[in-house]
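Engineer: This is the structure alone, sequence omitted:
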């Protein structure tokens, strides 16, 4: 059975008068363990917990951003599948906008640093190709939504 984790690709808009991609920054957290890789907030699903509840809980635990800080983008979800230590792992990411771009991030002890970065820097920090593709898909989705408005 695959390990399952869920999280949010959290983004903020810096200025409504500037169209995407220039006004969008993504939140990445640097782990305080292992290779100190960069990732959006995410974590393992607890027994009896649904995926969205896990994503909300983990984002609050890891970044101090609760449901009152986030607006979930209903029409975006991206699943990654890979192996960790020979075991299959699935990670489901939703997209969530930070309601107030000035809200402070409060890291847990699982992370040592955070950054708000535009897409290209996010992809440089996120070394894994599948995560880079997920970030690009999120950016593309946000740009398409902007054009529809």
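Structural biologist: Right, received. Where do you want to start? It should be emphasised that the depicted structure is a prediction, and the values quoted were computed from it without experimental measurement.

Engineer: Please make it C-alpha for all contacts and neighbour counts, starting now.
Structural biologist: Noted.

Engineer: What are the buried residues along stretch 133-141?
Structural biologist: Across stretch 133-141, burial judged by 16 or more other CA atoms under 10 Å covers 134-136, 138-139.

Engineer: also this one, for the comparison:
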């Protein structure tokens, strides 16, 4: 009997900012994989790196943003990749950033938008992304995040020094 492997090689990061009227989600338009699609931050976990470290690094590399707080979202984004005949599972992280922080995109993206959850649900292409966004809105916006999901080490991690 053949088995389909389950791979966990990357992370997914939903960045949020609080503005006076609501909490907004950052979406990025892809330049390479999934060209033209709107997505949250995602990226590979490097050798020797913890998943939450990858989340902080990817947020910095793709947007030049620093998370004030980083949480485990207590959910995984999952999808089947036909070319690899594998199921990919990505732990999801939620990062809160300063409302006035400037987004600087890297080469992987052509544009960005801070949008409402309602708009984000219309913009992302995959049902799995919409599932993750609904979960994040319910657990991190409509209610106070569970304190046990806060990644304390992320608040102290010298990630900027690591990349220099």
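Structural biologist: Looks like it came in fine. The shown structure was predicted, so the numbers you read here are calculated from the model rather than taken from an experiment.

Engineer: picking up where we left off before, nearest to residue 43 of the first structure, of the buried residues of stretch 133-141 of the first structure?
Structural biologist: residue 134 (16.6 Å; CA to CA).

Engineer: So the aligned residue in the second structure for that closest one: helix, strand or coil?
Structural biologist: Residue 134 of the first structure maps onto residue 132 in the second structure, with residues paired by TM-score structural alignment. In terms of secondary structure, residue 132 of the second structure is helix; the call rests on DSSP: H, G, I helix; E, B strand; the rest coil.

Engineer: Give me the distance between residue 132 of the second structure and residue 159 of the second structure.
Structural biologist: 26 Å (CA to CA, to the nearest Å).

Engineer: The match of residue 134 of the first structure: what's it in contact with?
Structural biologist: Residue 132 of the second structure sits next to 75-77 when contact means CA atoms under 8 Å, 6 or more residues apart in numbering.

Engineer: going on from the longest strand anywhere in the second structure, what's the next piece of helix or strand?
Structural biologist: Ranked by residue count under DSSP state E, the longest strand found in the second structure is strand 69-81. Proceeding N to C from strand 69-81 of the second structure, the next assigned helix or strand is strand 86-96, under DSSP states H and E.

Engineer: mean distance, that next one to its aligned residues in the first structure?
Structural biologist: Once the two models are superposed, strand 86-96 of the second structure sits on average 1.5 Å from its counterpart in the first structure (mean CA distance after the TM-score superposition for the first structure).

Engineer: for that strand, packing partners?
Structural biologist: Helices and strands touching strand 86-96 of the second structure, by 3 or more CA pairs under 8 Å, 6 or more residues apart in numbering; DSSP states H and E, are strand 6-7, strand 10-19, helix 51-63, strand 69-81.

Engineer: List the buried residues for that strand?
Structural biologist: 87-96.

Engineer: Also stretch 34-41 of the first structure?
Structural biologist: Applying 16+ other CA under 10 Å to stretch 34-41 of the first structure flags 37-41 as buried.

Engineer: now do stretch 121-134 of the first structure
Structural biologist: Under 16+ other CA under 10 Å, the buried positions of stretch 121-134 of the first structure are 122-123, 125-126, 131-132, 134.

Engineer: got a markdown table for these, with distance to residue 47 of the first structure too?
Structural biologist: Below are those laid out as a markdown table (distance: CA to CA, whole Å):
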| residue | distance to residue 47 of the first structure |
| --- | --- |
| 122 | 32 |
| 123 | 32 |
| 125 | 31 |
| 126 | 29 |
| 131 | 26 |
| 132 | 29 |
| 134 | 26 |
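
Engineer: Would you mind giving those as a markdown table with secondary structure and distance to residue 31 of the first structure added?
Structural biologist: As requested, these are arranged in a markdown table below (DSSP: H, G, I helix; E, B strand; the rest coil; distance: CA to CA, whole Å):
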| residue | secondary structure | distance to residue 31 of the first structure |
| --- | --- | --- |
| 122 | helix | 15 |
| 123 | helix | 16 |
| 125 | helix | 12 |
| 126 | coil | 12 |
| 131 | helix | 15 |
| 132 | helix | 17 |
| 134 | helix | 19 |
